[in-house]
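In: With the sequence up front, the predicted model follows.
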Amino acid sequence: MTSTPPATRTAVVTGASSGIGAATARHLARAGYHVFCAARRVDRIEQLAAEVGGTPVACDVTDEASVAGLAAAVGGRLDVLVNNAGGAFGGATPVAEADSDAWRRMYDVNVIGLMQVTRALLPALVASGDGVVLNVGSTAGRIAYEGGAGYTAAKHGTQVVNETLRLELFDQPVRVMEIAPGMVKTEEFGLVRFDGDEEKAMAAYAGVAEPLVADDVAEAIAWMVSRPSHVSIDELVIRPKAQAAQHKVHRVF
């Protein structure tokens, strides 16, 4: 495990084993942070931490004991928390055909998990004197669409927790931010949502020449958390140019 020099700025990134999380860890490391790469897949975060000079921490955000282990690994001071762990499960089914377990999983990771990690690390963020909590939401947390009620409900939950936390911490040295990406093409999000069905996973990007990629979002996250301490980027919505709105996407076949 890599030791952290006392003067080094520190960051935690959850869901760091792939996609936006892994890209964010790389961007923050390049910006000078010692990154605690947190995720369930130990082999992946060990490789990532070795690459960026960070610390791998096995963590399931839905498990309180696991989150307590993350807090213990971080210690008494933390500069940045990126709550990136999340996901969609159960495909794109209408409410009339919804899977209750898939809905519970989505709420558990996107809302309860976010809360548990934030709650556990808030003392360390306050102790830094200039902490940042950045929650990775989604444009799905702002508008409904057919077949997406479980995910949109969970990501609306992410947004509301973010807004509430900002109100509750208004007099503390902690800024609370959210980035809400639109269409981002990563290697796993769609596959997880559609239980490994690659055809369904790729259908969302059909005809879109340039969807966002993980690096686009990670670069924006690194910019947000590095603003001067009096500047809070409360909310940043980021989409590919092709996506004018959730239902209006330029596709060329």
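Out: Arrived safely.
In: okay, CA-based contacts and neighbour counts for the rest of this
Out: Fine.
In: Verify the assumption that Gly190 is located in a strand.
Out: No - read with DSSP: H, G, I helix; E, B strand; the rest coil, Gly190 is helix and lies in no strand.
In: in the protein, which spans are helices?
Out: 19-30, 42-52, 64-74, 100-107, 113-127, 149-168, 189-193, 198-203, 214-225 (DSSP state H).
In: okay if I get those helices as JSON lines plus mean neighbour count and distance to Val237?
Out: Formatted as JSON lines, those follow (neighbours: other Cα atoms under 10 Å; distance: least, Cα to Cα, whole Å):
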{"stretch": "helix 19-30", "mean neighbour count": "24", "distance to Val237": "15"}
{"stretch": "helix 42-52", "mean neighbour count": "18", "distance to Val237": "27"}
{"stretch": "helix 64-74", "mean neighbour count": "18", "distance to Val237": "28"}
{"stretch": "helix 100-107", "mean neighbour count": "17", "distance to Val237": "21"}
{"stretch": "helix 113-127", "mean neighbour count": "20", "distance to Val237": "19"}
{"stretch": "helix 149-168", "mean neighbour count": "20", "distance to Val237": "12"}
{"stretch": "helix 189-193", "mean neighbour count": "20", "distance to Val237": "19"}
{"stretch": "helix 198-203", "mean neighbour count": "14", "distance to Val237": "23"}
{"stretch": "helix 214-225", "mean neighbour count": "20", "distance to Val237": "10"}
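In: got another, please set it beside the one above:
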Amino acid sequence: MPTVLVTGATSGIGEATVREFADAGWHVVATGRRADRLEKLIAELGDQVTTSAFDVTDAAARDAAVAALPPIDLLVNNAGLARGTAPAQEAKLDDWMAMIDTNVVALVALTRALLPGLVERKGAIINLSSVAATYPYVGGNVYGGTKAFVRQFSLGLRSDLAGTGVRVTSIEPGMVETEFTFVRTGDRAKSDALYKGANPMTAEDIAATLLWVATLPPHLNINTLELMPVSQSFAGFAVAREGVA
């Protein structure tokens, strides 16, 4: 039975991924900060799931958790954070640093810790990036920058790991209806308005995609995969005009 480690497993895409892989017969190590939500996964899925409650940005807790892990065949770096929607000149530096610590520093540290075992087992890494890595938008500033890092880091890993048998994929979703926007804005009405009538993707859609990538024949690698709901497309260029209100 292969084993997958899923970070950020207490909600949204991470939680759906735990269920998707468990239902497919994988042993899932689910990690996240909220121990009560992890316990619910165990109650639901039984011994298909092992949990580890820790904050990925806490280096000591992360290292202790890694030391206790079973051999891992697939790392799904899903834990991520978006804070604030203000333009850069009005954004809070603390929000920026929190996003960098979670989306970049923690992801890099966990990946590096597991790489020797993944090479030994000819495993795989799936990193959750975003369309924000490619398409900038007002207020996306550091969040988009962190996701661009995740995309480029994934490609760099592919280059370094050539010949090892380890596969690496950057998954880059557009609009997915989860609690992500509510957590980002703290405003339920704004979150609901964003998704209303848009027929966005679901966490289950992305989880099914991750399983598909993970179960492809071992000689195939999906380098990057960008997904959007049919209702979502690309914004036009913004133009600031002098003398126009």
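Out: In hand now; what should we look at? Note that the coordinates shown come from a computational prediction; the quantities given were computed from them, not determined experimentally.
In: TM-score for these two?
Out: Once superposed, the chains reach a TM-score of 0.92 (TM-score structural alignment, normalised by the length of the second structure), with 235 aligned residues with a Cα RMSD of 1.5 Å.
In: would CSV of the helices of the first structure with distance to Ile143 of the first structure be doable?
Out: Listed next are the helices of the first structure as CSV, based on distance: least, Cα to Cα, whole Å:
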stretch, distance to Ile143 of the first structure
helix 19-30, 22
helix 42-52, 33
helix 64-74, 31
helix 100-107, 17
helix 113-127, 21
helix 149-168, 7
helix 189-193, 19
helix 198-203, 20
helix 214-225, 20
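In: just so I know, which of those lies nearest Thr8 of the first structure?
Out: helix 19-30 (10.8 Å; Cα to Cα).
In: now that closest one: which residue numbers in the second structure?
Out: Mapping helix 19-30 of the first structure onto the second structure (TM-score structural alignment) gives residues 12-23.
In: To what extent does that stretch diverge from the first structure after superposition?
Out: Superposed on the first structure, stretch 12-23 of the second structure shows a mean distance to its aligned partners of 0.6 Å (mean Cα distance after the TM-score superposition for the first structure).
In: Let me see the contact set for Phe21 of the second structure.
Out: By Cα atoms under 8 Å, 6 or more residues apart in numbering, the contact set of Phe21 of the second structure is Val4, His27, Val28, Leu211.
In: Reformat the residues you listed as TSV; add distance to Phe54 of the second structure.
Out: Formatted as TSV, these follow (distance: Cα to Cα, whole Å):
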residue	distance to Phe54 of the second structure
Val4	17
His27	19
Val28	16
Leu211	24
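In: Narrow those to those that are buried.
Out: Neighbour-count burial (16 or more other Cα atoms under 10 Å) applied to the contacts of Phe21 of the second structure gives Val4, His27, Val28.
In: ok, those residues vs Ala67 of the second structure, which is closest?
Out: Once Cα to Cα is applied, the member of those that ends up nearest Ala67 of the second structure is Val4, at 15.6 Å.
In: Quick check: that closest one touching Leu74?
Out: Yes - Val4 of the second structure is within contact range of Leu74, at 4.6 Å (criterion: Cα atoms under 8 Å).
In: how many other residues sit next to the equivalent of Ala79 of the second structure over in the first structure?
Out: Correspondence of Ala79 of the second structure to the first structure, assessed by TM-score structural alignment: Ala85. As a burial measure, Ala85 of the first structure scores 25 neighbours (other Cα atoms under 10 Å).
In: Name all residues that make contact with Ala85 of the first structure.
Out: Residues near Ala85 of the first structure by Cα under 8 Å, 6+ apart: Thr14, Gly15, Ala16, Gly21, Ala39, Val61, Val109, Asn110, Gly113, Leu114.
In: Give me the distance between it and Asp171 of the first structure.
Out: Going from Ala85 of the first structure to Asp171 of the first structure by Cα to Cα, to the nearest Å gives 27 Å.
In: go on, Ala144 of the first structure?
Out: When distance is defined by Cα to Cα, Ala144 of the first structure is 33 Å away from Asp171 of the first structure.
In: These two: which is more packed in?
Out: Taking neighbours as other Cα under 10 Å, Ala144 of the first structure and Asp171 compare with Ala144 leading, 17 against 9.
In: And that one? What does it align with in the second structure?
Out: Under the alignment defined by TM-score structural alignment, Ala144 of the first structure is paired with Pro136 of the second structure.
In: Quick check: that match touching Tyr143?
Out: No - Pro136 of the second structure is beyond contact range of Tyr143, at 9.8 Å (criterion: Cα under 8 Å).
In: corresponding residue for Pro177 of the second structure in the first structure?
Out: Let me fix one detail, which is that residue 177 of the second structure is Glu and not Pro. Superposed on the first structure with TM-score structural alignment, Glu177 of the second structure falls opposite Lys185.
In: scratch that, Val66 of the second structure
Out: By TM-score structural alignment, Val66 of the second structure lines up with Ala71 in the first structure.
In: What distance do you get for the residue nearest to Glu179 of the second structure when sequence neighbours are not counted to Ala60 of the second structure?
Out: What sits nearest to Glu179 of the second structure in space, not counting adjacent residues and going by Cα to Cα, 6 or more residues apart in numbering, is Gly12, at 6.6 Å. Separation of Gly12 of the second structure from Ala60 of the second structure (Cα to Cα): 26 Å.
In: Would you check that Val18 of the second structure makes contact with Ala9?
Out: Yes - shown here, Val18 of the second structure and Ala9 form a contact pair, counting by Cα under 8 Å, at 6.8 Å.
In: Mind listing the shared neighbours of these two?
Out: The contact lists of Val18 of the second structure and Ala9 share Ala30, where a contact means Cα under 8 Å, 6+ apart.
In: how much space between the most centrally placed residue in the second structure and Phe234 of the second structure?
Out: Centroid-nearest residue in the second structure, with Cα atoms, centre = their mean: Asn78, separated by 2.6 Å. Look at Asn78 of the second structure and Phe234 of the second structure: by Cα to Cα, they are 24 Å apart.
In: Much appreciated, bye for now.
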